[in-house]
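In: The following comprises the amino acid sequence and a computationally predicted model.
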Amino acid sequence: MNPSDTHATWHRCPGCQQLHYLPRVRRSLGVCPGCGRHHRLGSRERLDLLADPGSFVPAEDLPEVRSVDVLGFTDTRPYPERLDGARRRTGLTDAAVYGTARIEGQPAVVVVMDFAFMGGSMGSAVGELVTRAAESALESRLPLLVVCASGGARMQEGPLSLMQMAKTGQAFGRLREAGILSVCLLTDPTYGGVTASFAMLGDLVVAEPGAMIGFAGPGVIRQTIGEELPEGFQTAEFLLEHGMLDAVLPRSEARGFLGRVFGAWHQTHGWDRAVGTAGALGAVAAVVRDPSRLPRQDAAATVRLARTSGRPTTLDYLALAFDSFTEFHGDRLGHDSKAIVGGLALLEGVPVIVVGHQKGRSTRESVLRNFGMPEPDGYRKALRLMKLAVTFGVPVVTLIDTPGAYPGIDAEKHGQAVAIAESILEASRLPVPVVACVTGEGGSGGALALAVADRVLTLENSYYSVISPEGCATILFNDAGQAHRAAEALRLTPADLLDLGVVDAVVREPDGGAHLDAAATAERLRAALVEHLTELVPLGAGELVERRQGRFRAFGAFEPFEAFGDQAAVVPLNHHTMGAQSA
């Protein structure tokens, strides 16, 4: 029984098998009051749920886009009969509708699929409607929302249904190239050619709890590989855990989420409003740009403070220093690193993408977060989010606190070096402002992957180094006990880093350190971020990239070559000289 059936009074939930009073189920937005199962909704109910009342305007060309029987296909019934029956039952011309709507006041192009029409299968008409919706979004420069519910490609249309995968994929590609935001909301079920095309191509991909999502159906998989499937396989929660989704959204939260992300995308300026606040908070922030104003710190003591377990984490700063935060998940390649967190935040009412390392408080959480040491999936997730900032047209803020990238066998097998290198390369080319801040440990390339920025800040009791003091002491002094000596030699303190030009400013911490007053530290960090972003936002994309690359191009210390007498002091290397030198 469908909870949208207007003739029924009671509904038996297929999840908990309990009878529920149908009006109560409807008041719960089609969610079972007993077990929380999200029942399927028709396209009309879905639009009522997501769109502001009365705001949906169907596209004028909807009635003219109808599937036809090109193949003369008959299974137990001729295809035309199936189409006619589906049209009578649903009142739809095919398995999708599209038009424009407002969601929390934000205009968007919206496509909604309806599983009640031949299982939401994608034939030529559905492919055409999704493609036209994407083209409408491109022309009007409005974000696109696609609500997916489908068993896959429509078999009755044979190869032509297969071609819709490429057709819709191309349309999403054009949106991506133009920087038009697309969001796909996957509902139960989303399978086959729809999942393997536009459903997974949104800039953001979210799903309802318990939605079944996959390419091959579970029955096909069992038959093919002859194995039992793990519990929870192909559920939305399974996909979230494996990095394929940005979020799993209870039905009551979907409209708010969409309103926030569409609002952020529409808001492409506004930093002029933050200038006054930045000036007012600047004195509180006590940002230091002159190294002579900083006391010389004991390097070993600085390292100890940077590692203090009570120091605020990225999630703490997101709660204390920003107006709001909506977390996004996943690298889209099979993982969702817990050592990296990120998403869309508001700072002084202006959207930014924030990405940071995340350590744990308890032993259990520290293990879950891998002690803030990302594996390759963490850096791929971070890079995906930084690129998402380009689609939104908003700045990037990175918060760095890691002993380093995780040095493990699996990390090496899965391309740790490649992931870090690609993150460094792509960050250097982002056409939006980037501000990084070392909030604790800045360990080697694992830190640099998030620190290729227009401005690099550090908190007063943080460090940033090519290697840990212990690692340096072991390699160069053959004695890990010489870590204090190595720490001094590495010049890793904020005062040293400012003197060397590696960082642009130091944010003073409250007396005793950030761990003693997280709120005050967050207030100072907030002011510093606003101050630097206010300076950067007016710059054009080309100037930002040129300055950023010039900043890192200038690093290095070396002496000019000096000849000794009439003979050069350099012997060109070739296979003969290399052999002689090794001998």
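Out: Arrived safely.

In: CA only for contacts and neighbour counts going forward, please
Out: OK.

In: How about the secondary structure of His484?
Out: Secondary structure state of His484, per DSSP: H, G, I helix; E, B strand; the rest coil, is helix.

In: Not including adjacent chain positions, what is the nearest residue to Leu529?
Out: Nearest residue to Leu529 in three dimensions, chain neighbours excluded: Val435, at 7.2 Å (Cα to Cα, 6 or more residues apart in numbering).

In: Relative to Asp454, how far out is that neighbour?
Out: Separation of Val435 from Asp454 (Cα to Cα, to the nearest Å): 6 Å.

In: buried stuff in the strand or helix carrying Ala528?
Out: Applying DSSP states H and E as the criterion places Ala528 in helix 518-536. Neighbour-count burial for helix 518-536 flags 518-534, 536 (criterion: 16 or more other Cα atoms under 10 Å).

In: Show residues contacting whatever helix or strand comes next after that helix.
Out: For helix 518-536, the following helix or strand on the C-terminal side (DSSP H and E) is helix 541-553. With Cα atoms under 8 Å, 6 or more residues apart in numbering as the test, helix 541-553 has contacts from 428-433, 452-454, 536.

In: Mind doing that once more with 6 Å?
Out: 429, 431, 454 (Cα atoms under 6 Å, 6 or more residues apart in numbering).

In: For whichever strand or helix holds Val506, which helices and strands make contact with it?
Out: Per DSSP H and E: Val506 is located in strand 505-507. With contacts taken as 3 or more Cα pairs under 6 Å, 6 or more residues apart in numbering; DSSP states H and E, strand 505-507 sits against strand 287-288, strand 455-459.

In: Below is structure B, check it against A:
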Amino acid sequence: MNPLGWPGYEAQLGRARERSGGVESVSWRRHRDAVVITFDFRFLGGSVGTATGEVIEEAFTEARTARLPVVSRIATGGSRMQEGMLSLRQLQRVARLCAAHREVGLPHVSVLGDPTTGGLWASLGAGADVVIAVAGAQVGFAGSRVRPVDDPAYTAEGQFAAGTVDLVVRPDEVDATVARVLSLLTRGDAVPAEVPRALGASELPRDGWSAVSRARAPERPRAAAYLDDYFDVRMPISGDRAGGVDAGMLCGIGRRGERAIAFAAQTGTATTPAGFRTAARLIRLASRFALPVLTLVDTPGAANDVAAEKAGVGAAIAELFGAVAEARVPITTLVIGEGGSGGALALSSPEHTWITPDAYFSVIAPELAAAILKRDDVPQLADDLRLRPQDLVELGVVRGISER
């Protein structure tokens, strides 16, 4: 218990046990629906030593044996200084346990309490499938005694804004939120999602420019309306885990009747690299838990400004194409508005894509095609592109037109 021979460490452990009533900073318990790992900040600041690593390994082993999810309720200052590098190496141990749990298709949900800092945030916390943070909690790799400044970035809300946390909830909402997440993650059946019904116009456009104009109309139903109509309950998945969030890409898991279905939906804006990466993350998550995926396409195209290029928009689109191609679950796509170029195609199923009457799908927007081809007859060019729903069915690009 004192591998470095640290002066006074045994006495510190004794006082921590007396204060907390536990033998270590972490304990675990098997419940009916999950194995729950709980940190106690009263025990040397919830720090992690070699014995703590043993306890965490016991919990994950029990969960794999019983085929149960793991819920990690974290409150820690990080590694235990009194055990030096032997303490730090527990992060590798935790990462291996998380990876093994993912490999057998079992969910891991982390709850970030106040504080969650240091290596346990960078392993057990951020390494979970779904990350829930308690509102106002201090969350960050650097703890308060070692970071250069005090900044909102080191909070639950700051981490949510940076795309590393899925949900921020009040303390009294934690249990219900965890239960809802586990219920959705464990309902996968790998059966294709039904095609949503069309909510807008029912008649088909007479020409290409009419199709474009209707898709761009402000009154056309957007993704939020489709998701509200389709799902009974839904839970968001937020952020690309690389510092970015795109409010124009709605991702999550919803319940439709007794089924759980993952979704990624564009909201009509140009999709940023963070949006593509979040959608790719959602599809990979769905593949692990046999959740069918519904995608809603509605974008004029990928963001093409300087910021998008610097953030790797090409690589992000490639990542999403790859996630769709590698998906081990069925993906159903409905084009509900603008289907602009590769930014729309990346979110589309190669085999199971439908379209609504007030949408279009095109290699590029007609105006941009005109600029490339040096033509000024944009409406005629829209016809030439054959982007109407009925054209796309005839070409075999989409399987059919959704009806109201």
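Out: Sure thing, it's come through. This one's a predicted model, so the numbers in the text were calculated from it and none came from an experiment.

In: Nearest to Ala236 of the first structure, out of the helices and strands packed on strand 505-507 of the first structure?
Out: strand 455-459 (37.7 Å; Cα to Cα).

In: In the second structure, what range does stretch 465-473 of the first structure match?
Out: Mapped onto the second structure using TM-score structural alignment, stretch 465-473 of the first structure spans residues 362-370.

In: buried ones in that stretch?
Out: Neighbour-count burial for stretch 362-370 of the second structure flags 362-367, 369-370 (criterion: 16+ other Cα under 10 Å).

In: residues in contact with stretch 259-278 of the second structure?
Out: Under Cα under 6 Å, 6+ apart, the answer for stretch 259-278 of the second structure is 184, 187, 223, 239-240, 244-246, 248-254, 279, 291-303, 313, 316-317, 320.

In: What about those residues, which are in helices?
Out: Of those, the ones assigned to helices by DSSP state H are 184, 223, 279, 313, 316-317, 320.

In: if we can go back for a sec, from the contacts of helix 541-553 of the first structure, pick the one nearest Arg27 of the first structure.
Out: Closest approach to Arg27 of the first structure among the contacts of helix 541-553 of the first structure (Cα to Cα): Pro431, at 45.8 Å.

In: mind listing what the closest one touches?
Out: Counting by Cα under 6 Å, 6+ apart, Pro431 of the first structure makes contact with Ala541.

In: Looking at the alignment, what corresponds to it in the second structure?
Out: So, by TM-score structural alignment, Pro431 of the first structure is matched to Arg328.

In: Surely its match forms part of a strand?
Out: No. Using three-state DSSP, the assignment for Arg328 of the second structure is coil, not a strand.

In: Roughly how far does it sit from Gly322 of the second structure?
Out: Applying Cα to Cα, the value for Arg328 of the second structure to Gly322 of the second structure is 12 Å.

In: Ok, Asp229 of the second structure next?
Out: To Gly322 of the second structure, Asp229 of the second structure is 29 Å away according to Cα to Cα.

In: cool, Trp354 of the second structure as well?
Out: In terms of Cα to Cα, Trp354 of the second structure sits 21 Å off from Gly322 of the second structure.

In: Of these two, which one has the most company?
Out: Taking neighbours as other Cα atoms under 10 Å, Trp354 of the second structure and Gly322 compare with Trp354 leading, 25 against 13.

In: Doesn't the residue nearest to Leu529 of the first structure lie inside a strand?
Out: Yes. According to three-state DSSP, Val435 of the first structure belongs to a strand.

In: Pretty sure it sits against Arg455.
Out: Yes. If you go by Cα atoms under 6 Å, Val435 of the first structure and Arg455 touch, sitting 4.9 Å apart.

In: Identify the residue nearest the residue nearest the centre of the second structure in space, chain neighbours excluded?
Out: For the second structure, the residue nearest the mean C-alpha position is Ile237 (3.9 Å; Cα atoms, centre = their mean). Excluding the flanking residues, the one nearest Ile237 of the second structure by Cα to Cα, 6+ apart is Gly252, at 4.4 Å.

In: what's near enough to touch the one you found?
Out: Gly252 of the second structure makes contacts with 235-237, 262-263, as judged by Cα under 6 Å, 6+ apart.

In: go with 7 Å
Out: Gly252 of the second structure makes contact with 234-237, 262-264, according to Cα atoms under 7 Å, 6 or more residues apart in numbering.

In: how big is the offset of the longest helix along the first structure relative to the second structure?
Out: For the first structure, the longest helix by residue count, based on DSSP H, is helix 158-178. Its aligned residues in the second structure lie a mean 0.8 Å from helix 158-178 of the first structure after superposition (mean Cα distance after the TM-score superposition for the first structure).

In: The residue nearest to the centre of the second structure -> the first structure?
Out: Checking TM-score structural alignment: Ile237 of the second structure goes with Phe328.

In: residue contacts, its match?
Out: By Cα under 7 Å, 6+ apart, the neighbours of Phe328 of the first structure are 246-247, 342-343.

In: let's see it at 8 Å
Out: Taking Cα under 8 Å, 6+ apart, we find Phe328 of the first structure in contact with 246-247, 341-344.

In: which one in the first structure is aligned with Ala66 of the second structure?
Out: Using TM-score structural alignment, Ala66 of the second structure pairs with Ser140 in the first structure.

In: How about Leu184 of the second structure?
Out: Matched by TM-score structural alignment, Leu184 of the second structure corresponds to Ala264 in the first structure.

In: Same question for Leu44 of the second structure.
Out: Aligned partner of Leu44 of the second structure by TM-score structural alignment: Met118.

In: which residue packs closest to its match, ignoring adjacent ones?
Out: Ala86 (6.5 Å).

In: what's the helix or strand for the one you found?
Out: Using DSSP H and E, Ala86 of the first structure sits in helix 79-90.

In: whereabouts in the second structure does that helix align?
Out: Under TM-score structural alignment, helix 79-90 of the first structure corresponds to residues 9-20 of the second structure.
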